[in-house]
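Q: sequence and predicted structure are below.
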Amino acid sequence: LARQAPLRLALPGLGGDAVARLVADVADAPVDTATVAALTERTGGNPFYVRESARLLAGEGALVALSDVPEGVRDVLRRRFARLPESAVAVLRLAAVAGREADVDVLVAAADTDEDGVLDALDAGLIAGLLTEPALGRVRFVHALVRDTMCADLSRLRSTRMHARIAAALERLGTGDVTALAYHHSRAVSTATAARALELCLRAAELADRGNGHDAAVDLRARALECFDRLPADHPGDRAAERVDLLGALLRAQVRAGSIVPARATRQRAVDIATAERRDDLLIAAFTAWTEPSPWQTRPYASVDEPLVAALDRLLELPDLPPLHRCRLLDAYAVELSGESAGENADASGRRDPRAAAREAITIARRIGDPNLLGMTLSTLLQQLPTPLDAPERVVLAQELIDVGDAHEMPAYRWYGRFNLAASAADLGDAEQTLRLVLESREVARAYLMPEATSVVEYTLAMFANLEGRPEEAERRYAEALAPMIARGSPHAAGFGWIATATIRVEQGRAAELAPQVPHILAGYGPFVADLLAVVLAADGRIDEARRMRALAVPIRVDFFFTVLSTYRAMAVVALDEHDVAAALYTDLLPFRDAPPTCAGLSLALRPIAHTLGELADYLGRPDEAAAHFAHAAETARRWGAAPWRRMTRPAPAIDAGT
């Protein structure tokens, strides 16, 4: 071949689009853009690495595919390592522990060989195609998979010692890289070094917070707690109070990262410490540590943590509470009971009204004059006003929240105010203003790397795709928006995803396709979805089962799901000929006649409530009222560009209930 003067071509890795096609082909399913981007970076676009990673993705999911090395790739890389001298592999393992990219001076200072030995090893890695030189005096592994394979073959004991050597080298070289120091010190922590490691983790976490590095901040604050636990027994200070304080900082980082379920677990750890110590000061600190708003409820739908609420209620009865503590406790109480306001959703428990608690918290916040406190309390009251009938008050509160966020450069309130103003504009029938504000809120979420807010906005844009008659695009966008929420442990994402799919299927006349999922959905989400499941069963011709399912239904809560669940109840009772229920529901829905086809906090698109009223009126034998409702529904759909419902001027084809 050499005599034929062959042309040697250096082939680049596959680009993102090619990786997406290959992964989708191997995994036999579309993959969200974030996962494709991560796999492209992780594999360098190497087709073999991509294919093996895609197989791992198909079998184990994104979390494993983005953290583990596929066995086939690992075997290939180990054979490449075996061709290198053992001394070179030892230095390359040190470089792998240092990170994806490493400073050569640090490696020389940390290695257990001389400078020539280090340079020889790095040269060997470069020649073997394992390393590149991104800048003078730095080396970088060509793929994350190479580095991960190097690290995977190290015992924990050896990697810990390597981290300690790298940390010592960084200290000797006088580097100002706090993040690198924290990374290595925290992974080599001992009783002797715990105080230094703790200090570095907290400093690095503050830097991550300032740079909107939310996931990094969570990791650093979690490691700070591990370092705290390694402090010597005679370390001075109030250990319980310090631990609760560290847990509070971790909680706030988790909320900013969109990890709501872990944040609740962190708060519960702080509550448990306070309870074990029998100290109300620590309990107050645990409950008042949550100072970041969340777009959705922070607990599973229609559930209440009764012990938590009881503890908050008891603390609120303490005499001489400082105003700041009372304000934050009221806010925490209102958040825990969001959707449980006195009136329609209240029970006989005798609890104080969470809406009243939220209003009192705002009053105190105004008196204190702290803009962050005011922003938090405004956000909480907005959660207490979820229905279209609450829109006028929400407009005032959301605009004030925007003003507070803009004036004081607080991204969470800038986003939350705009998104709530968008939802209010929708409830007031202004489609153009709604979309404009949604897009504004997306810009804020993206600019400040707000993961949960970004997912919520993308979910809304999926809703718009369905609203405008693009159901396939809507399903794809819903899946892409929900994937990172599920990965972060959202308590709502999976349920919302199923309801979004069901909403699309019902409006397509394909509800029966969901029938095989009914037992699983009922077991997972309980009787509040019984009406929707009854619609599915009736569409599948299983009328007796549909009636039994309807018997499980509970009163519909007057919250952000009210119009959604009422629509499905109306469909079910008309199909199953429940005249009395239909008559009562018709009365309940009349105040919502002007509601838009957007609902559930801009997350779902559904036939206008006026159309549902038309179907109920037609079933109840009120043809004139039905005609007026259908005409109003058609006009509402036209105003919103809602293609699926613009010509629905009569009842949908009835489901044969066998009556």
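A: Looks like it arrived, so ask away. Numbers count the residues shown, from 1 in each chain.
Q: going forward, measure contacts between C-alpha atoms and count neighbours the same way
A: OK.
Q: where does His558 land in three-state SS?
A: Actually, residue 558 is Val. It isn't His. Here Val558 is recorded as coil under DSSP: H, G, I helix; E, B strand; the rest coil.
Q: in this structure it contacts Gln384, no?
A: No - using CA atoms under 8 Å as the test, Val558 is too far from Gln384 to be in contact (10.6 Å).
Q: shared neighbours of the two, anything?
A: Gly339 (CA atoms under 8 Å, 6 or more residues apart in numbering).
Q: out of the two, which sits in the busier spot?
A: Gln384 (24 against 19; other CA atoms under 10 Å).
Q: tally of neighbours for Ala144?
A: So Ala144, with other CA under 10 Å, has 22 neighbours.
Q: now do it against Leu131, distance only.
A: With the distance defined as CA to CA, to the nearest Å, Ala144 ends up 11 Å from Leu131.
Q: try Phe562
A: On the measure of CA to CA, Phe562 and Leu131 end up 58 Å apart.
Q: who has more neighbours, the two?
A: Leu131 (22 against 18).
Q: hey, where'd the helices end up in the stretch 551-659 of the chain?
A: 562-575, 579-589, 609-619, 623-640 (DSSP state H, counting those that start in this stretch).
Q: quick check: which of the ones you listed is buried the most?
A: helix 609-619 (a mean of 26; mean count of other CA atoms under 10 Å).
Q: ok, residues contacting that helix?
A: 563, 567, 570-571, 574, 582-583, 586, 589-590, 592-597, 623, 625-630, 632-634, 648-652.
Q: do the same with stretch 407-423
A: 292-293, 295, 371-372, 375-376, 379, 382, 394-395, 398-406, 433-438, 440-442, 444-445, 448, 453, 601-602.
Q: at 6 Å what do you get?
A: If you take CA atoms under 6 Å, 6 or more residues apart in numbering as the criterion, stretch 407-423 is touched by 395, 398, 401-402, 405-406, 434, 437-438, 441, 444.
Q: pull out the buried positions in it.
A: Neighbour counts over stretch 407-423 (16 or more other CA atoms under 10 Å) mark 410-423 as buried.
Q: and for stretch 477-492?
A: 477-485, 488, 490-492.
Q: got it, and stretch 424-432?
A: 424-431.
Q: circling back: what is the most widely separated pair among the buried residues of stretch 477-492?
A: The distance between the two most remote of the buried residues of stretch 477-492 (CA to CA) is 19.4 Å, for Arg477 and Pro491.
Q: adding another structure so you can compare the two:
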Amino acid sequence: EPERARLLITIAMERRADAGRRGDQAAREAEAIARRMGDPALLAYALNGRYMQTFHRAGLAAERAGIGEELLDLAARHEGLVTFEVLGHLILIQAGAALADLATADRHAAAADRLAERYGLPLVGVFTTWYAALRLAVTGRRDEARTAYRTAAARLTGIGMPGLEEGILPLALLSVGIASPDADWGPYERWSRPLLADPGPFGGETPPGSSRLPFTDQVLAVCDSSRLTHAGEVPLEPGSSPLPLAGEAHAIPESPGDLLLEVRTCLHAMVAIRAGDLTAMERLYARLLPAADELAGAGSGLLTFGPTAQHLGDLSAALGRYDQAAGHYRHARAIAERAGAPHWAATAGAALHRLGKRS
């Protein structure tokens, strides 16, 4: 059975971004075998496999937190599991950030750094450096965050993680208000490029998570347009102009299931709103809804586009569901306050005010 469990864990690791459920099934079967055998090292390995299978949809930060806590418990009760102890702390950094619980994330970042120093694990510092930049962004210290992100990105060079390094710096800078049209966006190109071509909420120095009232105005203008069809097409009258990005919205694929699923989905939502693509808005709303109580993308431990509830509010408003939008904006304000992010709280409050002026 141990050999079968290890094979199943390998399958779970290799299929972590697959759309199907085979990887998750393999991880859970391996976990069941390890529990039945009472083998702590095998169980820790299996939990790592299950963790890799918790990015197939939005809103799974609490499940990942449970995995991280169990890894720490195993490491505390059994010797020789330092690597998994570090992993547990790193998972809990991500989960704490996603759940807007920076105090918890801070505690685990400090613990991970202590273990890294004690056991000579330099790679750990790469991840805690990224978290430190994310934390600055969450608390609204965007100038410091920009500098910190550039420093964190430099630490990725030569560590053998090209899949993480490619395109991550321009994406992180976009989250704090810096658009880089000439950068190599790597795997994020298709979700980011339409917004760079027509900046909308990213215009000027305004970050997408701060003072987005102009974008809220655009959202409400979109839903007021009588020219929209449910397919997101815009039948034009003579002399009229299409809504921005109308052609781009249809070309954007669904995000793969990885650490930045919510980030790509939020970017896709912004494009869909500006394009007036109601079908896409409905679909993206459903994809983001399970993460309504989280910071979008913060579960990566790398970057965030603010409270997911803010994006849900924008989608709801663009769909003409104003009461629903108001509920999401109130939720976004509460999450922002929990995270110590007054700039996001102000954004949510401004959106509520703008909605109130309609009545």
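A: Arrived safely, thanks for sending. The structure presented is a predicted model; accordingly, all values stated were derived computationally and were not measured.
Q: list just the nearest of the buried residues of stretch 477-492 of structure 1 to Arg93 of structure 1.
A: Taking the buried residues of stretch 477-492 of structure 1 together and measuring to Arg93 of structure 1 by CA to CA, the closest member is Arg488, at 31.0 Å.
Q: aligned partner of the closest one in structure 2?
A: Taking TM-score structural alignment, Arg488 of structure 1 has Ile159 as its aligned residue in structure 2.
Q: helix, strand or coil for its match?
A: Going by three-state DSSP: Ile159 of structure 2 is coil.
Q: next: Ser186 of structure 1.
A: helix.
Q: what do we get in structure 2 for it?
A: By TM-score structural alignment, Ser186 of structure 1 lines up with nothing at all.
Q: Thr266 of structure 1 -> structure 2?
A: Checking TM-score structural alignment: Thr266 of structure 1 goes with nothing.
Q: for the residue nearest in space to the middle of structure 2, give its distance to Leu171 of structure 2.
A: Note on structure 2: the residue nearest the mean C-alpha position is Gly297, at 1.3 Å, using CA atoms, centre = their mean. Computed with CA to CA, the distance linking Gly297 of structure 2 and Leu171 of structure 2 is 11 Å.
Q: just Thr10 of structure 2 next, same as before
A: Distance from Thr10 of structure 2 to Leu171 of structure 2, by CA to CA: 30 Å.
Q: who has more neighbours out of these two?
A: Leu171 (26 against 19).
Q: the more buried one belongs to a strand?
A: No - under three-state DSSP, Leu171 of structure 2 sits outside any strand and is assigned helix.
Q: translate it into the numbering of structure 1.
A: Using TM-score structural alignment, Leu171 of structure 2 lines up with Ile499 in structure 1.
Q: kindly report the same for Val82 of structure 2.
A: In structure 1, Val82 of structure 2 lands on Pro411 (TM-score structural alignment).
Q: separation between the closest residue to Arg366 of structure 1 other than its chain neighbours and Ile362 of structure 1?
A: Of all residues beyond its chain neighbours, the one nearest Arg366 of structure 1 is Leu374 (6.4 Å), with distances taken as CA to CA, 6 or more residues apart in numbering. For Leu374 of structure 1, the distance to Ile362 of structure 1 equals 6 Å [CA to CA].
Q: try Arg476 of structure 1
A: Where Ile362 of structure 1 is concerned, Arg476 of structure 1 sits at a distance of 40 Å (CA to CA).
Q: surely Arg50 of structure 2 meets Ala26?
A: No - counting by CA atoms under 6 Å, Ala26 is not a contact partner of Arg50 of structure 2; they are 8.6 Å apart.
Q: where along structure 1 do the strands fall?
A: Taking DSSP state E as the criterion, structure 1 contains strands spanning 101-103, 131-132, 138-141, 598-599, 604-605.
Q: make a markdown table out of those and add distance to Ala222 of structure 1.
A: Listed next are those as a markdown table, based on distance: least, CA to CA, whole Å:
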| stretch | distance to Ala222 of structure 1 |
| --- | --- |
| strand 101-103 | 24 |
| strand 131-132 | 31 |
| strand 138-141 | 27 |
| strand 598-599 | 38 |
| strand 604-605 | 36 |
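Q: contact partners for the equivalent of Glu468 of structure 1 over in structure 2?
A: By TM-score structural alignment, Glu468 of structure 1 lines up with Thr139 in structure 2. Applying CA under 6 Å, 6+ apart, we find Thr139 of structure 2 in contact with 340-341.
Q: tell me how far Thr139 of structure 2 lies from Val271 of structure 2.
A: Distance from Thr139 of structure 2 to Val271 of structure 2, by CA to CA: 26 Å.
Q: so what's Ala168 of structure 1 closest to, chain neighbours aside?
A: Ala110 (7.5 Å).
Q: neighbours of the one you found, just the number please.
A: 25.
Q: my guess is it meets Leu170, correct?
A: No - using CA under 6 Å, Ala110 of structure 1 makes no contact with Leu170, being 8.6 Å away.
Q: and the helices in the stretch 1-150 of structure 2?
A: Going by DSSP H, counting those that start in this stretch, the stretch 1-150 of structure 2 shows helices at 2-14, 22-37, 40-52, 61-77, 82-98, 102-119, 122-138, 142-154.
Q: dump those to JSON lines, plus distance to Asp224 of structure 2.
A: Below are these laid out as JSON lines (distance: least, CA to CA, whole Å):
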{"stretch": "helix 2-14", "distance to Asp224 of structure 2": "46"}
{"stretch": "helix 22-37", "distance to Asp224 of structure 2": "43"}
{"stretch": "helix 40-52", "distance to Asp224 of structure 2": "42"}
{"stretch": "helix 61-77", "distance to Asp224 of structure 2": "36"}
{"stretch": "helix 82-98", "distance to Asp224 of structure 2": "33"}
{"stretch": "helix 102-119", "distance to Asp224 of structure 2": "39"}
{"stretch": "helix 122-138", "distance to Asp224 of structure 2": "32"}
{"stretch": "helix 142-154", "distance to Asp224 of structure 2": "33"}
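Q: go through those helices and pick out the most buried.
A: helix 82-98 (a mean of 26).
Q: can you list contacts of stretch 640-657 of structure 1?
A: 431, 467-469, 543, 575-576, 615, 630, 634, 637-638.
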